[in-house]
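Peer 1: below are the sequence and a predicted model for it; my questions follow.
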Amino acid sequence: MRFGYSNTCLEHDPGPRHPETPDRLRAIREGLKRKHGVEYVEADPASFETIAGVHDRSYLEDVREFCADGGGNWDPDTTAVEETWDAVRMSAGLACWAADRALDGDDGRETPFSIGRPPGHHAIYDDAMGFCFVNNVAVAAQWALDADAYDVDRVAIVDWDVHHGNGTQDIFYDREDVFVVSVHEAGLYPGTGAVEETGAGDGEGTTMNVPMPAGAADSGYVAAFERAIVPALEGYDPDLVLVSAGFDAHRHDPISRIRLTSEAYALLTDRIRSLATSVDAGLGFVLEGGYGLEVLAECVALVHETFDGRDPLGPDDEVNEKVTELLEEVVAVHGLE
């Protein structure tokens, strides 16, 4: 794969006890050192105007001034330093780079993966939360829709971070040109993402939430993709698929109670890759969460290896009853039966 990366993203440092540390990117790069075919690309930072395509301008000006004044605690979870604004712009720019390369035809071993930080999927239209100031994947989706170089009518965003992608949902909830899917742990921060949240107005039916019960494992996630997510997105027929790729649903991540193995991320990558091929869409990845450094590095490496020719190993567990009941509900709500 080709990884979008910049040392600028290391300069955002929320402090030694904060889980969203610059060491996350260092761990990923260390884990990829011995992998074949890894390439790093530094993109241009996103402009204020590009970011304002999905965020309130006065909010962005407040963030910029907050960082210029030295930063601090925006809220109990979301912390900035003076360098954070530059990192925010770079992280959004790297996500736009991933969308650009995907639309330009980069696939297979050149599939783009943006490993910027801070992450973005909790940032709503006019506020920061959950470690996130700017919604990187939303910026990239809007950039793709607006880009004169490409004829993009519909974008799909698939968020497999263990936390609900509330910010992405918030930004596109009443729009039909972006289909937002979030598969996450039910009841976990920020407490949103119920099955019944399916969009509003023109966007009715273009939001899908799959709130997994605690303890769900590889087979449950694969079943969610095969029974609900892939069929829904095949019907939607997007021109671009962006993955909000968080890795904190891993069984060894300190934040969640989902029980995915590292191999699950290879399996989900394979399903997403097949989807993008079947609908002839570009495919790009944008880093979100993942706070166990060793497993974060391992999972990103497995995503890379899936595009480098490694065949994922199928899950060896059964889909539990609670997951089966959930998927029946999701399928019924979205008319996929």
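Peer 2: Right, received. Where do you want to start?

Peer 1: going by C-alpha atoms from here, please, whenever you check contacts or count neighbours.
Peer 2: Will do.

Peer 1: tell me the SS of Ser244?
Peer 2: Here Ser244 is strand, with the state taken from DSSP: H, G, I helix; E, B strand; the rest coil.

Peer 1: and Leu106, how close does it get to Ala141?
Peer 2: Residue 106: Asp, not Leu. Applying CA to CA, to the nearest Å, the value for Asp106 to Ala141 is 17 Å.

Peer 1: meant to ask about Ala98
Peer 2: Taken as CA to CA, the span from Ala98 to Ala141 is 10 Å.

Peer 1: what about the helices in the stretch 1-150 of the chain?
Peer 2: With helices called from DSSP state H, counting those that start in this stretch, the stretch 1-150 of the chain shows them at 23-32, 48-51, 57-68, 84-103, 136-146.

Peer 1: the more surrounded of Asp106 and Ala141?
Peer 2: Ala141 (27 against 19; other CA atoms under 10 Å).

Peer 1: need the nearest residue in space to the more buried one, chain neighbours excluded.
Peer 2: Spatial nearest neighbour of Ala141, excluding adjacent residues (CA to CA, 6 or more residues apart in numbering): Val155 at 6.4 Å.

Peer 1: how about the contacts made by that neighbour?
Peer 2: Residues in contact with Val155 (CA atoms under 8 Å, 6 or more residues apart in numbering) are 141, 145, 177-179, 238-242.

Peer 1: presented hereafter is structure B, for comparison with structure A:
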Amino acid sequence: MRFGYNETCLEHDTGPRHPETADRLRAIRRGLAKRHGVEYVEAAPAEKSTVAAVHEDAYVDEFHDFCRSGGGNWDPDTVAVEQSWVAALASAGLAEWAARTALDGDDGRDTPFSLGRPPGHHAVEDDAMGFCFFNNAAVAAQAVIDDGLAERVAIFDWDVHHGNGTQDIFYDRDDVFYASIHEDGLYPGTGELEETGESGAEGTTLNVPLRAGAGDADYVYSFEEAIAPAVERFDPDLFIVSAGFDAHRHDPISRMRVSTEGYAMLTAHVRKLCDDTDAAIAFVLEGGYGLDTLSEGVAIVHETFDGRHAMEPDEDPADKNIDLIDDVRDVHGLGSK
């Protein structure tokens, strides 16, 4: 894979006890150093106007002023320093690079993966939250739509937390499809099955709120039986994966049971879906707070695109999750299994 990376992202200093630290990127780099075929690209930061295409001007200016004044706690969880402004622009720019290069034809072993921080999927139009300031995946999707490079973009969020910001930004848009598999009831408490879009965009938001303890089989089943057919119907030009790795069974802040191999399974199914629909594919880093499991997760995605064959789940999905997917399929008019 080709990894977008910018040292500026290390300068976003959240302090010694915060889970979202620069050590996350350092751990990923160490893990990838052991792998074959890794290439790094330093992409340009996003323009302020590009970020403002999905965020309100007043909020963007407020965040800029906040950083120029030295930063601090935006809220109890979301921290900034002076350099967080340029780091956030760099992170958004890396996501934009990934989307553009995917649409330019980078695929297979050249598939782009942006390794930016701060992450983005909780950032809403007019506010920062959940460690996020600019919604990187949303910035990328909007940029390629605005430039006429794509008419329809799908965003699949496998982070353990629901990407409320991404959902909110595109909730009334029929040209962006947002799908999320997340832990039900976990921060920020959004992402209900019944949330499907509004104002002519009904059906372009799909949520799978799995109960705590879901593992590889539950995630693969959810993707294959609900998300894949909905994406096929939407027929996107670009498929962005908001790739958080905090659903890993050893991540310190979630209760899910996805294995490292489970991320390989998801990656293989995503790649097949994009092959079947002729959609370009790009990855954008979100969460993941166990340094070893985060680096293993990113590395297994790379290895899957580098030719490694993913296993299939060695167990069946839980009955309660089969029932949940039946409900998702019913709500979205996909029929029952």
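Peer 2: Nice, thanks for sending it over. Being a predicted model, the structure only gives us computed values, none of them experimental.

Peer 1: the helices of the stretch 1-150 of structure 1: which one's closest to Asp218 of structure 1?
Peer 2: helix 23-32 (22.2 Å; CA to CA).

Peer 1: and that closest one, how far from the chain's centre?
Peer 2: 18 Å (CA atoms, centre = their mean, to the nearest Å).

Peer 1: what's next to it, contact-wise?
Peer 2: Applying CA under 8 Å, 6+ apart, the set of residues contacting helix 23-32 of structure 1 is 10, 38, 115-116, 290-291, 293-294, 296-298, 300-301.

Peer 1: could you dump those residues to a markdown table with neighbour count and distance to Leu25 of structure 1?
Peer 2: Listed next are the contacts of helix 23-32 of structure 1 as a markdown table, based on neighbours: other CA atoms under 10 Å; distance: CA to CA, whole Å:
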| residue | neighbour count | distance to Leu25 of structure 1 |
| --- | --- | --- |
| Leu10 | 20 | 8 |
| Val38 | 18 | 15 |
| Ile115 | 27 | 7 |
| Gly116 | 29 | 8 |
| Gly290 | 26 | 10 |
| Tyr291 | 23 | 11 |
| Leu293 | 19 | 9 |
| Glu294 | 16 | 11 |
| Leu296 | 25 | 9 |
| Ala297 | 23 | 9 |
| Glu298 | 20 | 12 |
| Val300 | 24 | 11 |
| Ala301 | 24 | 12 |
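
Peer 1: so which two of the residues you listed are the farthest from each other?
Peer 2: Of all pairs in the contacts of helix 23-32 of structure 1, the most separated under CA to CA is Val38 and Tyr291 at 22.2 Å.

Peer 1: let me have the contacts of helix 23-32 of structure 1 in TSV, extended by distance to Ser274 of structure 1.
Peer 2: Shown next, in TSV, are the contacts of helix 23-32 of structure 1 (distance: CA to CA, whole Å):
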residue	distance to Ser274 of structure 1
Leu10	33
Val38	21
Ile115	22
Gly116	25
Gly290	24
Tyr291	28
Leu293	28
Glu294	28
Leu296	23
Ala297	24
Glu298	22
Val300	18
Ala301	19
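
Peer 1: quick revisit: which of the contacts of Val155 of structure 1 lies closest to Ala224 of structure 1?
Peer 2: Taking CA to CA as the measure, Phe179 is the one of these closest to Ala224 of structure 1, at 16.2 Å.

Peer 1: what is the neighbour count of the aligned residue in structure 2 for the closest one?
Peer 2: Aligned by TM-score structural alignment, Phe179 of structure 1 pairs with Phe177 of structure 2. Look at Phe177 of structure 2: counted by other CA under 10 Å, it has 27 neighbours.

Peer 1: wait, a helix at Phe177 of structure 2?
Peer 2: No. Checked against three-state DSSP, Phe177 of structure 2 lies outside a helix; its state is strand.

Peer 1: sec struct for His250 of structure 2, please.
Peer 2: Three-state call for His250 of structure 2 (three-state DSSP): coil.

Peer 1: I figured it hits Gly290, correct?
Peer 2: Yes. Here His250 of structure 2 reaches Gly290: they are 7.1 Å apart, a contact under CA atoms under 8 Å.

Peer 1: got any residues that touch both of these two?
Peer 2: Listed contacts common to His250 of structure 2 and Gly290 are nil; contacts here mean CA under 8 Å, 6+ apart.

Peer 1: distance of the match of Phe179 of structure 1 from Glu232 of structure 2?
Peer 2: Distance, Phe177 of structure 2 to Glu232 of structure 2, by CA to CA: 11 Å.

Peer 1: name the member of the contacts of Val155 of structure 1 that has the highest neighbour count.
Peer 2: Counting neighbours by other CA under 10 Å, Val241 leads the contacts of Val155 of structure 1 with 30 neighbours.

Peer 1: show me where the stretch 201-337 of structure 2 has strands.
Peer 2: In the stretch 201-337 of structure 2, the segments counted as strands under DSSP state E, counting those that start in this stretch are 205-210, 238-243, 280-285.
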